[in-house]
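Asker: Sequence and computational prediction follow.
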Amino acid sequence: MKRGIDLIISFLLLAILWPLFLVLAVWIKLDSSGPVFFRQERMGKDGRPFKIYKFRTMYINAPQLATASFENPEKYITKVGKWLRKSSLDELPQLINVFKGEMSIIGPRPLILKEKKVLSLRHVNGAEAVLPGITGLAQVRGRDLVTDEQKAAYDGEYAANLTLAEDVRICYKTFFDVICSRGIHEGKKK
C-alpha cells in the first residue's frame, strides 16, 4: 500500500510541478556553470546504494562530502543554492527517486556512503529495512539539530512502527517545518 501511495503521489507531483522544475533549472544554469541536477550515491533499503537526484546548490568544485563535514560550507554554496536549501526546493528531484522505487515520500533520510557511524547504527536498529525517504521522523524531530545517535534511533523507531497515520503526521509536520524553516542550519544541510 505504501508503494502504491508513493507512486501515485510522486507521479502527480512531478506532473504538476514540471513548470517549477523548468524555472528552477534555468535559474540554476544562469547562476553558475555546471549541471542542473546533483547526483550522488546514497545508501538505500537493505544496504543497496542508489543515485539520488537533487537540484545542484553548490559550485561544481565542491568536495563530494556531507555538507556538515565542510570547514566553510558557505563558500561552496551558490546564491540560488542558498535559497533552494532554505526553502528545501533542492529536494524536489527526489520525487524521481520515489517514482523509480528507490525512495519513499516518508522514511529515514538517505545517507552518503561515507557516513559509516550513522549507517552502522541504522543497521543495528533495523532502519535500513525500509526505503529511505524525502522526509522522516528524524527530520520532524529536529532535522540538523539532532545528534547522529538520535537520528539513527528515530530512524529505527520509524522502521519498527510503520503506519499510514504516522506517515500523514510526518508529512503534515514537515510542511510546517519547511514553511517556518525550523530545525535547519543552511550551511549544514546534507
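Answerer: Done, it's in. All values derive from a computational prediction rather than experimental measurement. Numbers count the residues shown, from 1 in each chain.

Asker: contacts, neighbours, all on C-alpha from now
Answerer: Noted.

Asker: hey, where'd the strands end up in the protein?
Answerer: Remark: strands assigned in the chain by DSSP state E are 37-43, 49-55, 104-106, 133-135.

Asker: With Phe175 as the reference, name the closest of the ones you listed.
Answerer: strand 133-135 (9.9 Å; Cα to Cα).

Asker: hold the first one in mind and look at this next one:
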Amino acid sequence: MLRIFDFLFSLIGLILGFPVLIILFIVGLFDTGSPLFLQKRVGRLQKPFTLVKFRTMRKDTASVASHLASADSITKFGHFLRRTKLDELPQLWNVLKGDMSLVGPRPCLFNQEELIEEREKRGVFKVRPGITGLAQVNDIDMSRPRLLAQTDAKMLKNLTLVNYFKLIIMTVLGKGSGDRVK
C-alpha cells in the first residue's frame, strides 16, 4: 500500500517540481560544473543502487559519509541546498523507480560496516531505504550507527499509514537538520 503512495507522490513531485529541478540543475552547473551527484548505496536486501542527489560539495571531495567530510568542501550553493533540503529532490526519481521509499531508513554507503552490521541485526534491510525517517526528524545521523539502527528498527515496527504521512509532513515543515558535516 505504501508503495502506491510512494509512486504517486514521487511522480507528482517530479512533475510539479520540474521547473525547480531545472533551475537548481542550471545553478548547480555554475556552482560545481556537475550538478548531479550519483553514488552507490546499500538498498533493500543489501543490494546496491545508485542514489541521485544535487551535488552540495566540490567534485574532488572523497566519497565518505557526510559526518566524515570536511565542511570546507561544501559550496555556498550546497549550503543553501542542504539547509532547504532541496538537494534531496532528485531522489524522487529513486522512489519512482522503486529503489527507495519516501519514508524509510536513510541508505548508507557500503563502507559503513558498523551501521550495516547494526541494521542487519535488526532486520532494517528488509525494506526500501527512504528519503526521510524517524532518525532524520530527530537529528540522529550516521555518526551514531547503533542509535541510528535502533531508531530505524523502531520506526519500521511502528510504521503505519498515519506515521508515514506524519514523517513526510514533519520533514516538509523542516523538522531535523539533515546530515551533519564536521
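Answerer: Done, it's in. Remember, it's a predicted structure, so these values are computed and weren't measured experimentally.

Asker: Quick TM-score on the pair, please.
Answerer: The TM-score (TM-score structural alignment, normalised by the length of the second structure) is 0.93; 182 aligned residues with a Cα RMSD of 1.7 Å.

Asker: before we move on, the earlier item: which among the strands of the first structure is found nearest to Phe21 of the first structure?
Answerer: strand 49-55 (9.0 Å).

Asker: so where is the lengthiest helix in the first structure in the second structure?
Answerer: Taking DSSP state H as the criterion, the first structure has its longest helix at helix 2-31. Using TM-score structural alignment, the residues of the second structure aligned to helix 2-31 of the first structure are 2-31.

Asker: give the contact list for the most centrally placed residue in the first structure.
Answerer: Residue closest to the average C-alpha location in the first structure (Cα atoms, centre = their mean): Ile134, at 4.5 Å. By Cα atoms under 8 Å, 6 or more residues apart in numbering, the residues touching Ile134 of the first structure are Glu91, Gln94, Met103, Ser104, Ile105, Ile106, Gly107, Pro108, Arg109.

Asker: Map it across to the second structure for me.
Answerer: Using TM-score structural alignment as the criterion, the counterpart of Ile134 of the first structure in the second structure is Ile131.

Asker: Its match and Met142 of the second structure, how far apart?
Answerer: 14 Å (Cα to Cα, to the nearest Å).

Asker: One more: Leu38 of the second structure?
Answerer: According to Cα to Cα, Leu38 of the second structure and Met142 of the second structure sit 19 Å apart.

Asker: just Pro48 of the second structure next, same as before
Answerer: Distance check for Pro48 of the second structure against Met142 of the second structure: by Cα to Cα, it reads 18 Å.

Asker: Also Val64 of the second structure?
Answerer: Using Cα to Cα, we find Val64 of the second structure at a distance of 11 Å from Met142 of the second structure.
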